[in-house]
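K.L.:
sharing a sequence plus its predicted fold:
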Amino acid sequence: MAGITDDIVATVLESIEEKKFDGDEQKAELIKKEANQFFKDQVYDVAADLYSVAIELHPSAILYGNRAQAYLKKELYGAALEDADNAIAIDPSYVKGFYRRATANMALGRFRKALADYQAVVKVAQKDLDAKAKFEECQKIVRRQAFLAAISVDHDKKTVAETLDISKIAVEDAYEGPHLEDKITIEFMMELIQKFKSQKLLHKKYAFKMLLDFYNYVKTLPTMVEITVPAGKKFTICGDVHGQFYDLCNIFEINGYPSETNPYLFNGDFVDRGSFSVETIFTMIGFKLLYPHHFFMSRGNHESDVMNKMYGFEGEVKSKYTQQMSDMFTETFCWLPLCHLINEKIFVCHGGLFKEDGVTLDDIRKVDRNRQPPDEGIMCDLLWSDPQPISGRSASKRGVGCQFGPDVTSKWCEANGIEYVVRSHEVKPEGYEMHHNGQCFTVFSAPNYCDQMNNKGAFITITGDNLTPRFTPFDAVPHPKLPPMAYANSLFGFN
């Protein structure tokens, strides 16, 4: 992706150099116009790079604000915050700077800071109905957080799972679809998938039963699940799926449905953005319950309350089922394992390695995962970090986690007896990418991400006696005309 972006940026700049202009300010303005068009066309990498060139020539609040918006679209919240700060420093009356900073803080779960920025906008633009709506919605979230914090000291407070009484949920005679009596069968799963493909829902009673059984099972799992793949047996690792249910089904069509002889590991970010996240997660839950020792799921950074509120999963569950079910998903996601270790040699996590040296596998095993992701520490890094090509560590442009170099990966793998790390978390043109001299691999399994990136998806296969990763790229398949982010919180600009 970087090479393609660099080529496009170079071509644009060459065409601009052929023109005459009066100084750097006019040249920066021309580059900004080109960047704006790329942003409009949803080519955010190119737009951000062009804004950067323009900023070097003649920095302005608008340029920083525009680049901040491009970074927000790329989920680089830390970089967006920095640009919003720069925009406000140049022009304290630049309202969009406060908007951008508030949106980044919202995505990072820093709701009180976001509220302060929305409040600043409302004071300046008292007739701005959009600003007022954002302020009021953010205020509700802050108040709800305060309420939840106040009652959290009540150790007698029961979870949704503890209060749920499935026996009281009736199945109407008019319901046409799979019935779940006791345990899930392969026949139930095939019928369920066909039901979902026809854009119909599983009955609420059975959906709650699946979720409750899944909740009770994942609570028993360790933070790091260890997997043994026998010699000669295949094992498949998939990356982000992000609610792209029809592409998930295509993986199974290409590579075979999950079974005791065809095991899978899905490496986080099952939900959000894609508008079929409910269908996706229930399909995965079903296979996990059917094949508990041959179907594995790692938590991603989008299996969290903040992300689900912003990027659509909460809205989708509420639309298709109920708020109670959404709350139960929040509880359940907190129990998902954070990583997997395959044959003691392949370490698989959603994000990446650590801000600090010396983290061991035993340290990871001891992490208390039953919580929302923190801003620092082992759990944060496992969910949020990214590899970088240069040595050492850098602050993450995402605002949490870190960027880690090849020396960090090499040292950590050697200390822990690991051959290589598999992680996901980033879109790649071919669906995968090799980093750090083959000691780190990214795999991403949501092709044409958000219906706009034109990337391939991919999955990895290994065998127990040959751990060399083999990559299978695949293209997106058609899906019903429901756009991505259809259930996202439109107030905060994430859709």
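P.N.:
Received it, and whenever you're ready, just let me know what you need. Numbering: from 1, shown residues only.
K.L.:
from here on, just use CA atoms for contacts and neighbour counts.
P.N.:
Fine.
K.L.:
quick check: P373 touching E303?
P.N.:
No - with contact defined as CA atoms under 8 Å, P373 does not reach E303; the gap is 9.1 Å.
K.L.:
find the nearest non-adjacent residue to V317, please.
P.N.:
S326 (5.7 Å; CA to CA, 6 or more residues apart in numbering).
K.L.:
that neighbour and S319 touch, don't they?
P.N.:
No - taking contact to mean CA under 8 Å, the distance of 10.0 Å between S326 and S319 leaves them out of contact.
K.L.:
those two: which is more packed in?
P.N.:
Each of S326 and S319 had its neighbours counted (other CA atoms under 10 Å), and the higher figure belongs to S326 (22 against 12).
K.L.:
enumerate every residue touching the more buried one.
P.N.:
E314, V317, K318 (CA atoms under 8 Å, 6 or more residues apart in numbering).
K.L.:
could you pick out the buried ones from these?
P.N.:
Applying 16 or more other CA atoms under 10 Å to the contacts of S326, the neighbour count classes E314, V317, K318 as buried.
K.L.:
the first one contacts N308, doesn't it?
P.N.:
Think E314. Yes - at 5.2 Å, E314 and N308 qualify as touching, with contact defined as CA under 8 Å.
K.L.:
where's the one residue sitting closest to the centre of the chain, which helix or strand?
P.N.:
Residue closest to the mean C-alpha point of the chain, counted by CA atoms, centre = their mean, is H302 at 4.1 Å. No secondary structure element spans H302, as it lies outside all helices and strands (assigned by DSSP states H and E).
K.L.:
one more structure, for comparison:
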Amino acid sequence: MASAVEQATAYKNDGNKAFAAHNWPKAIDLYTKAIELNDKEPTYLTNRAQAHIKSEAFGYAIADATKAIELNPKLIKAYFRRAVAHAAILKPKDAVKDFKKCVELDPTNKDAKLKLAECQKIVRQLNFYAAIEVGDEPSAAEGLDVDSIAIEPDYDGVKLGDQITQEFIDDMIERFKTGKKIHKKYVYQIIIAVKKIVYDEPTMVEMKIPDDVKLTVCGDTHGQYFDLMELFRLNGRPAEKHWYLFNGDFVDRGSWSTEIALLLYAYKWLRPNGFFLNRGNHETDDMNKVYGFEGECKAKYNDRVFKLFSESFSALPLATLIGSKYLVLHGGLFSDDNVTLDDIRKVDRHSQRQPGQAGLMMEMLWTDPQTAPGRGPSKRGVGMQFGPDVTKRFCEKNGLDAIIRSHEVRMDGYEEEHDGRCITVFSAPKYCDQTENRGAYINIGPDYKLSFNQFDAVPHPPIRPMAYANNSLMSMM
């Protein structure tokens, strides 16, 4: 019979196979079994830390790397992975300390030196921004005379007048498929028009599904334009009797984020009462600066386009209430049991704009469910986690059947947790070309029954995820 140490090694080897197959949850489970049998082997912890990084559980990755360092203070891999996790949750000063340790332990480590330099550059930028920070800047739309911008005679797309049309959207969809852009004048028009529409919506949009309408709820799309096209192919495009709700994280990571944002905005302009957008944690400035959207806007259009998008993101609603039965929000529930739907209605998103490190807006965008009762520290290192009892109390107190949230990869594209009262939907299959997950979406009819639908990734042009991210750190994730 195999000893505990031998069995632990077998679990670790199986974990490595699962990791190689890009099945991060299975790898984490196998590494955990190895650790339970032999908790003195630091490489099991660094392996699990890397699987946590791949599944964006950066807080757990930091904890595992820290334990590995306690077991072996000279383990470079542990410092390296902890640094990567710190960088991912926008804590570059902590990352700098760990990359410095890597270089100290191995002065020939070129990768650690490169990443150390990147982190130091980010810290300098943050210090610079903090030093010059002023009050409310004027809108990026100020001084922008859109009407006077001329369309060149050789522009081969459908022209856009004062109002968006289905013909323009259909043409835009095909242009984006072939790598073409729309004219920057039209980009300005779309963002400015939609910012006004969403600004005037309440923080929690409340809607009912009419008798002859189907509503589709989608989770994160993360710039995976060709997979969104597959979703529309299978499920139908937005139409008068087919409403859509996109639950945040339209942008970042995937390299067609401007295409998705512009398409969703164009539909919002065309159908303001039948197409809904919630804000996600990636519709925020700090994430966009690191995870690619700012760089993509500048590469494909210009800096002003990013600033206009930033203003429009901060105007997006934070939640949608469907028929008083389902609360749809990007992240999850709250650190305080006393929070009600009324408290969500009262959140002043226009004065706060960015979610910050605490408060209702941050929790709505960042929190995650856990299987254990009560509340726990976030596996991400940002926000917190809430258990089935928290979900039950919230739903009962507010007369809800369930909450629907996104924010996390699910291998099946969706998951029903907390006795069916917490539903996660994620609509980016084969996330970042690395995770072997399916995508999903939820159809809801006038009877408010939920119908779960899965779909698979489709091929896309050879542009890698994070192609527009502004530093090499992100290549580690």
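P.N.:
Done, it's in. Values in this document were obtained by computation on a predicted structure and should not be read as measured data.
K.L.:
show me where structure 1 has its strands.
P.N.:
With DSSP state E applied, structure 1 shows strands at 224-227, 234-238, 264-266, 295-297, 339-342, 346-349, 386-387, 393-395, 402-404, 420-423, 432-435, 440-443, 457-463, 466-474, listed in chain order.
K.L.:
of those strands, which is nearest I166 of structure 1?
P.N.:
Smallest distance to I166 of structure 1 across these (CA to CA): 25.1 Å, for strand 295-297.
K.L.:
got a list of contacts for that closest one?
P.N.:
P258, S259, P263, Y264, L265, F266, N267, G268, F287, K288, L336, P337.
K.L.:
let's go with 10 Å and repeat that
P.N.:
With contact meaning CA atoms under 10 Å, 6 or more residues apart in numbering, strand 295-297 of structure 1 is reached by 218, 225, 227, 235-238, 258-260, 262-270, 284-289, 336-340.
K.L.:
buried residues in stretch 466-473 of structure 1?
P.N.:
Of the residues in stretch 466-473 of structure 1, those buried (16+ other CA under 10 Å) are L467, P469, F471, T472, P473.
K.L.:
gap between that stretch and the chain center?
P.N.:
Using CA atoms, centre = their mean, to the nearest Å, we find the averaged C-alpha position of stretch 466-473 of structure 1 to lie 23 Å away from the chain's own average C-alpha position.
K.L.:
quick one on the thing from earlier: joint contacts of E314 and N308 of structure 1?
P.N.:
With contacts defined as CA under 10 Å, 6+ apart, the residues adjacent to both E314 of structure 1 and N308 are V271, D272, S326, F329, T330, A488, N489.
K.L.:
the third one pairs with which position in structure 2?
P.N.:
Aligned against structure 2 by TM-score structural alignment, S326 of structure 1 finds its counterpart in F306.
K.L.:
distance of that match relative to L228 of structure 2?
P.N.:
Using CA to CA, to the nearest Å, F306 of structure 2 is found at 22 Å from L228 of structure 2.
K.L.:
kindly report the same for S257 of structure 2.
P.N.:
According to CA to CA, S257 of structure 2 stands 11 Å off from L228 of structure 2.
K.L.:
give me the more crowded residue out of these two.
P.N.:
Taking S257 of structure 2 and L228 together and counting by other CA under 10 Å, S257 has the greater number of neighbours (24 against 21).
K.L.:
show me what contacts the more buried one?
P.N.:
For S257 of structure 2, the set of contacting residues under the criterion of CA under 10 Å, 6+ apart consists of 221-225, 249-251, 263, 292-294, 296-297.
K.L.:
so which of those wins on neighbours?
P.N.:
Most neighbours among those, by other CA under 10 Å: F293, with 34 neighbours.
K.L.:
before we move on, back to that, which residues are in contact with each of S326 and S319 of structure 1?
P.N.:
Overlap of the contact sets of S326 of structure 1 and S319 (by CA under 10 Å, 6+ apart) consists of F313.
K.L.:
count the neighbours of the counterpart of Y99 of structure 1 in structure 2 for me.
P.N.:
With TM-score structural alignment as the criterion, Y99 of structure 1 lines up with F80 in structure 2. A total of 23 residues lie near F80 of structure 2 under the criterion other CA under 10 Å.
K.L.:
in this structure F80 of structure 2 contacts K100, no?
P.N.:
Yes - contact status for F80 of structure 2 versus K100: in contact at 9.5 Å, counting by CA atoms under 10 Å.
K.L.:
got any residues that touch both of these two?
P.N.:
A112, K115.
K.L.:
in structure 1, what range does the lengthiest helix in structure 2 match?
P.N.:
Counting residues, the longest helix in structure 2 under DSSP state H turns out to be helix 110-132. When helix 110-132 of structure 2 is aligned against structure 1 using TM-score structural alignment, it corresponds to residues 129-151.
K.L.:
now stretch 168-177 of structure 2 on structure 1. Mean distance?
P.N.:
With the two structures superposed, stretch 168-177 of structure 2 lies on average 0.7 Å from its match in structure 1, counting by mean CA distance after the TM-score superposition for structure 1.
K.L.:
and that stretch, which stretch of structure 1?
P.N.:
Residue span in structure 1 matched to stretch 168-177 of structure 2, by TM-score structural alignment: 188-197.
K.L.:
which residues touch that stretch?
P.N.:
176-180, 185-186, 198-202, 245-246, 249, 257, 276, 278-280, 282-284, 286-287, 290, 479-480.
K.L.:
now do the match of Y99 of structure 1 against D98 of structure 2, distance only.
P.N.:
F80 of structure 2 sits 7 Å away from D98 of structure 2, taking CA to CA as the criterion.
K.L.:
now do the shared contacts for these two.
P.N.:
H86, A112.
K.L.:
H58 is in contact with I90 of structure 1, correct?
P.N.:
No - taking CA under 10 Å as the definition, I90 of structure 1 is not a contact partner of H58, at 12.0 Å.
K.L.:
aligned to P272 of structure 2, what sits in structure 1?
P.N.:
Counting by TM-score structural alignment, the partner of P272 of structure 2 is P292.
K.L.:
spit out the contact partners of that match.
P.N.:
So, once contact is read as CA under 10 Å, 6+ apart, P292 of structure 1 ends up touching F214, Y217, V218, E260, P263, I285, G286.
K.L.:
residue boundaries of the helices in the stretch 301-450 of structure 2?
P.N.:
Applying DSSP state H, counting those that start in this stretch to the stretch 301-450 of structure 2 gives helices spanning 303-315, 341-346, 349-352, 360-366, 388-398.
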